[in-house]
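> What would the 3D arrangement of this be:
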Amino acid sequence: MRTDRTPDPDRTVARLQGERALEGEYLGTATRFERLADAVEDCAMFLLDGTGRVRTWNTGAERTTGYASGEAVGEHVSVLYREEDVRSGVPDHELREAAAEGHISEEGWRVREDGSAFRADVTITALRDEGKLVGYTTVMRDRTRRRREQELLEQQEHLEDLVATISHDLRNPISVAQGHAELAAETGDLDRLESTTRALERATELLDYLAKLAEEGSRTTELEPVGLPEAAEAAWRGVETDGATLEVAGSTTLVADRQRLRQLLENLFGNSVEHGSTRNRPSPDDSAERGGSDVTVRVGPLETERERGFFVADDGPGIPEAERTEVFEMGYTTDPEGTGFGLAICERIADAHGWFLDVTDAAGGGARLEVSDVETG
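Predicted coordinates for the structure are as follows:
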């Protein structure tokens, strides 16, 4: 006679059959998941059973964590967590949350086989069969590696910009040196060689400074008080001015990287001289019409009380409003002989200081480049 406590053979058989079917379904899911995950190498993808133990382990998981498949399979997922997180119950809490919510996505600390910690983007998804929890899928990406890849990409872009900057900025002192050397040869005026020497010294100075930037990145390195008139006069000497006139107003002192401020001014002056007038050379170029020898370039502090900074203006035709965003793009030019680097370099130097560079109309016509948000001393 069977009592209430005696197991019902039929129910026991049904339960065992159900568990075996469930296990078979889980193993089938694991096999399909493993095949899919093995094709992925750039992130960790692995399957956990209902207790949180590793059942599958793809190539991406080996690369990300350093654990070989034979080392990881069978281990509890907590082996990937920091000791303090394991003590506080983070692994089990995340599995319970995934089971309750269906899945969770988070950024957190994980630990490699060698003990080093890294930040990871992790998504844990609960697997259910007819409502019963059978395991979890985990997808994990190493943010440290992605960040490093992004840094390398940014460094490559920085070096490409640096090469463009070097080739562009060396044109001014080399042109000045060449012009004075030719005049010295033609006229016998050896005093011209002094200007040639200064221009070549400026070229050497630029090369040294740009090499330093290549080592240290694009940030400003040596902020100090710099007088705007002093910086403007020094920059003007480094530009092929072609008979243009410089007018400097005020005595503003800026807090800036002296070398990079001079680069910015040289490029702004070069842009004004080249594009400031249409009277002599009416062919199109980067941002406006080509300039002439009668252009006047004015430098001075911003007049408003709310904005601190300075401006560089010329008396030419100005920059069309439709082009005022594009002119700051690296390589933008409408002239086959133009480089399109000058104003783009200026914007990068302004950004490195935390300044804002904008273009507008000068009073009475012409282009006016304004540099604002500048700390003054």
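> contacts, neighbours, all on C-alpha from now
Will do.
> what ranges do the helices span in the stretch 251-377 of the chain?
Secondary structure of the stretch 251-377 of the chain, counting by DSSP state H, counting those that start in this stretch: helices at 258-275, 342-353.
> Closest to the centroid, which residue in the protein?
Among the residues of the chain, the smallest C-alpha distance to the mean C-alpha position (CA atoms, centre = their mean) belongs to Glu154, namely 5.0 Å.
> do you know how far that one is from Arg141?
Noted for Glu154: a distance of 20 Å to Arg141, by CA to CA, to the nearest Å.
> For burial, what's the neighbour tally of the nearest residue to Phe356 once chain neighbours are set aside?
Residue nearest to Phe356 in three dimensions, not counting chain neighbours: Ser372, with 5.2 Å by CA to CA, 6 or more residues apart in numbering. Each residue near Ser372 was counted by other CA atoms under 10 Å, and the total is 20.
> you'd agree Ser372 is up against Pro301?
No - contact status for Ser372 versus Pro301: not in contact, 9.6 Å apart, counting by CA atoms under 8 Å.
> In three-state terms, label Arg15 for me.
helix (DSSP: H, G, I helix; E, B strand; the rest coil).
> another one to check against the first:
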Amino acid sequence: MSEPGIVLVDPDGRLQPVADALRSASLPIAERVPGLDEVETTPDCLVVLDAPETEDKPEVNALPLLDDARERFDAPVVVYTRRAGHESVRAPLDLGATDVIRVPASRPALIARRIEHAAGYGADFEPSSAQLSSLLRNYPHTLFIKDDLGRFANVTTHTAGNYGFTREQLIGMTDYELFEANHADELWEQEQRLVADGQAMINDVEEYVDQGGNRRWVSTTKVPRYDESGEIVGLVGGTQDVTPAKQQETLMAALHEASRELSRATTKPEIAAVTVDIAREIDYLPAVEVALERGDELAPIESSPTDAAESIFDRYRTAFRRTHERGETHYVDSDDAITRDASTIVDAVFEGSFEHGDVGIVIPLGGHGVLGLVAPSGAVDEFSDRLAHVLASNVAAAFDRAERERELARKNRQLEEFATLGAHELRNRLQIALANVARERATRDSQRLEGTEHTLERMERLLTQLLQLAQTSKIPRTTDATDLREAAASAWTKIETDHATIDPPPEATLAANSDSLIELFDFLFTNSVEHAGAPASIDVGLLDHGFYVADDGVGIPDEQKADLFEVEYADAAEDSGYGLYIVSAIVEAHDWEIDVRDSDSGGARFEITGVDWY
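Here you go, the predicted structure:
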């Protein structure tokens, strides 16, 4: 017969941590049995196992065991679970378990305390009133309870101390005794709305100016407080000073805003100069120096002005070189020891006082060079270290962009030079060939010579388009007041055809580059003449925010419209693909948009929108 006490139902030994914990706390273990059938008398408490299957042990499901135990014995039942997840705790509680414990064996005192309480051996928790009193005395943040008219019914000691009062003095006061009248009125109206509507206000960040004239921010939560009958009788709320976080947020935003200047710098020296200016503008950043790779060496090119006899680069030359070689940030303490361990100089928060000597942070700039920073020892906290790394990341990105743009410009120049020289040479040879064909046709004409002449003429037109395509990167972006009718008329004079007519647009003035607009009309007119058939009728008209060019030809199949302005659309058999690609480049240079639709007569209609009219 077992005596009253704590019974462990342990089929496979996995309740050993519980047995050890109970013995260490001198709690009575009546017996340890493999199953409920071996429990002969009602114990003070039953502890049952809940565990998943392992390599050497089967699964033990506590839920059926829990039901059986509660039917057999009028005693508390504790489940000791070895499973993960909330459900393994919630399910036994829903079935009536007194407690569910997942405390590891390394915490025996906590295991024993939980079971002692479930068995009814230990003292209960303090009364709620005592707990509340303890909370209000010791909680290190602002916490308050108000009645329905905004009187402080209770507060933490910390809350009262913020305003220079004791808890006893502050209880009964209102916001009118703590703040200026306007701010107190705002709080009154806010809280009366919360009481009337029964709504909660969660983590509302408010800015105010303290008695010293400093900007501060607090995050406030206020929720309605109900009595036992469900009536709202006031509010409970709390505030937390988030000034450091808001200041850091403001500084980070200022850094990102200042870093916009980096995107406008076009050379590495300019980027370095902007970097120094940014560090000067952001108070939280220390003095900086930028050193760039020059051949096999690093060379300083820009630095913040300091009173030190040595520059940052000269003082931390070894750290600069090591950082550049390894591509890793290095920290230099006040004794000039170099390490990758940030904790040697970086504190969690700035404590408000400096120590003897300076410390340095040396950060790689993605292979371009190194950014070095120096600050008084004790002044570098985790936020300033993060701020320095964000600056370095922005600077490295600016160097990458400048290098890409320089390389792209070089390749574009080479492409343009090659295209221009090659096009002129090919045009000269084509003109010689055309002249030879023309002379030959004057003496003996034939269909073959006529076809050859047509092919050469088509090649010349395509060559002209290709040359223009190579130069589209230089489409002028400057705009002036341009007459749409005059531009269309000028382009039409270049169209050599007796089989097409044009209905010009009405007089209208838009912001455009005149030469580029004429080229746009030239390519669109040529496209219409070549594809609309003879005779062709072309119409140029106005839209609310643009203009259109339409013809009465056969139109463009729907499946081709999506790719019409891509360079891949060019079809050597049609001569027009490059022209439309150039049209799209001109449109893009003006920040316009182009679309193609079916015209009223069934042909093609090109609509250019986004135009600014005068």
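> Report the TM-score for the pair.
Aligned and superposed, the two chains score 0.50 in TM-score terms (TM-score structural alignment, normalised by the length of the first structure); 240 aligned residues with a CA RMSD of 4.9 Å.
> that older thread, who's in contact with the residue nearest to Phe356 of the first structure?
Residues in contact with Ser372 of the first structure, defined by CA atoms under 8 Å, 6 or more residues apart in numbering, are 302, 307-310, 355-357.
> now the second structure: which of those residues match?
Counting by both residues aligned by TM-score structural alignment, their matches' CA atoms under 8 Å, the members of the contacts of Ser372 of the first structure that carry over to the second structure are 302, 308-310, 355-357.
> What ranges does the first structure have for its strands?
Counting by DSSP state E, the first structure forms strands over residues 44-49, 54-57, 103-111, 117-129, 132-142, 223-227, 245-248, 253-257, 296-301, 309-314, 356-361, 367-372, given from the N-terminal end onward.
> Reformat those strands as CSV; add distance to Ala30 of the first structure.
Below are these laid out as CSV (distance: least, CA to CA, whole Å):
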stretch, distance to Ala30 of the first structure
strand 44-49, 7
strand 54-57, 7
strand 103-111, 18
strand 117-129, 10
strand 132-142, 9
strand 223-227, 60
strand 245-248, 76
strand 253-257, 60
strand 296-301, 70
strand 309-314, 64
strand 356-361, 56
strand 367-372, 61
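> Would you show me how to pick out the buried ones of the contacts of Ser372 of the first structure in PyMOL?
Selecting just the buried residues from these in PyMOL takes one command, with 16 or more other CA atoms under 10 Å as the test:
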select buried, resi 302+308+309+310+355+356+357
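> wait, which of the contacts of Ser372 of the first structure is closest to Leu170 of the first structure?
Leu357 (22.6 Å; CA to CA).
> how about the closest one, what's its match in the second structure?
Residue mapping for Leu357 of the first structure onto the second structure gives Ile594, with TM-score structural alignment as the criterion.
> so how far is Leu543 of the second structure from the residue lying closest to that match once chain neighbours are set aside?
Using CA to CA, 6+ apart and skipping the chain neighbours, the partner closest in space to Ile594 of the second structure is Ile608 (4.5 Å). According to CA to CA, Ile608 of the second structure and Leu543 of the second structure sit 9 Å apart.
> Check Leu430 of the second structure too.
42 Å.
> Could you do Ser473 of the second structure as well?
As judged by CA to CA, Ser473 of the second structure and Leu543 of the second structure stand 28 Å apart.
> Same check on Arg485 of the second structure?
To Leu543 of the second structure, Arg485 of the second structure is 14 Å away according to CA to CA.
> Could you do Val290 of the second structure as well?
In this view, Val290 of the second structure and Leu543 of the second structure are 54 Å apart by CA to CA.
> Same check on Glu31 of the second structure?
Distance check for Glu31 of the second structure against Leu543 of the second structure: by CA to CA, it reads 94 Å.
> Likewise for Leu255 of the second structure?
44 Å.
> Can you lay out the kept ones among the contacts of Ser372 of the first structure as a markdown table showing distance to Glu321 of the first structure?
As requested, these are exported to a markdown table (distance: CA to CA, whole Å):
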| residue | distance to Glu321 of the first structure |
| --- | --- |
| Leu302 | 21 |
| Arg308 | 24 |
| Gly309 | 22 |
| Phe310 | 21 |
| Trp355 | 21 |
| Phe356 | 18 |
| Leu357 | 15 |
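> which residues touch Leu510 of the second structure?
With contacts defined as CA under 8 Å, 6+ apart, the neighbours of Leu510 of the second structure are 480-484, 611-614.
> any idea what it aligns with in the first structure?
When the two structures are superposed using TM-score structural alignment, Leu510 of the second structure falls opposite Leu254 in the first structure.
> Name the nearest residue to that match, sequence neighbours excluded.
Sequence neighbours aside, Thr376 is the residue nearest to Leu254 of the first structure in space, at 4.4 Å (criterion: CA to CA, 6+ apart).
> same deal with Phe310 of the first structure?
Here the nearest residue to Phe310 of the first structure in space, its sequence neighbours aside, is Pro301; by CA to CA, 6+ apart that works out to 4.1 Å.
> ok, the closest residue to Gly377 of the first structure other than its chain neighbours - contacts?
Spatially, and ignoring its direct neighbours in sequence, Gly377 of the first structure is nearest to Thr253 (5.2 Å; CA to CA, 6+ apart). For Thr253 of the first structure, the contacting residues are 225-228, 376-377, by CA under 8 Å, 6+ apart.
> again, only using 6 Å
By CA atoms under 6 Å, 6 or more residues apart in numbering, the contact set of Thr253 of the first structure is 226-228, 376-377.
> cool, Tyr80 of the second structure as well?
Shown here is Tyr80 of the second structure, whose contacts under the criterion CA under 6 Å, 6+ apart are 49, 100-101.
> which of these tops the neighbour count?
Counting neighbours by other CA under 10 Å, Leu49 leads the contacts of Tyr80 of the second structure with 25 neighbours.
> In a strand, that one, correct?
Yes - assessed with three-state DSSP, Leu49 of the second structure lies in a strand.
> Setting aside sequence neighbours, what's the nearest residue to it?
Sequence neighbours aside, Tyr80 is the residue nearest to Leu49 of the second structure in space, at 5.2 Å (criterion: CA to CA, 6+ apart).
> helix, strand or coil for that neighbour?
Classification of Tyr80 of the second structure using three-state DSSP returns strand.
> residue in the first structure matching it?
With TM-score structural alignment as the criterion, Tyr80 of the second structure lines up with no residue in the first structure and falls in a gap.
> if I look at Tyr80 of the second structure, how far off is Val48 of the second structure?
6 Å.
> Which position in the first structure pairs with Phe523 of the second structure?
Match for Phe523 of the second structure (TM-score structural alignment): Asn267.
> need the contact list for that match.
Gly342.
> so how far is Ala235 of the first structure from it?
With the distance defined as CA to CA, Asn267 of the first structure ends up 9 Å from Ala235 of the first structure.
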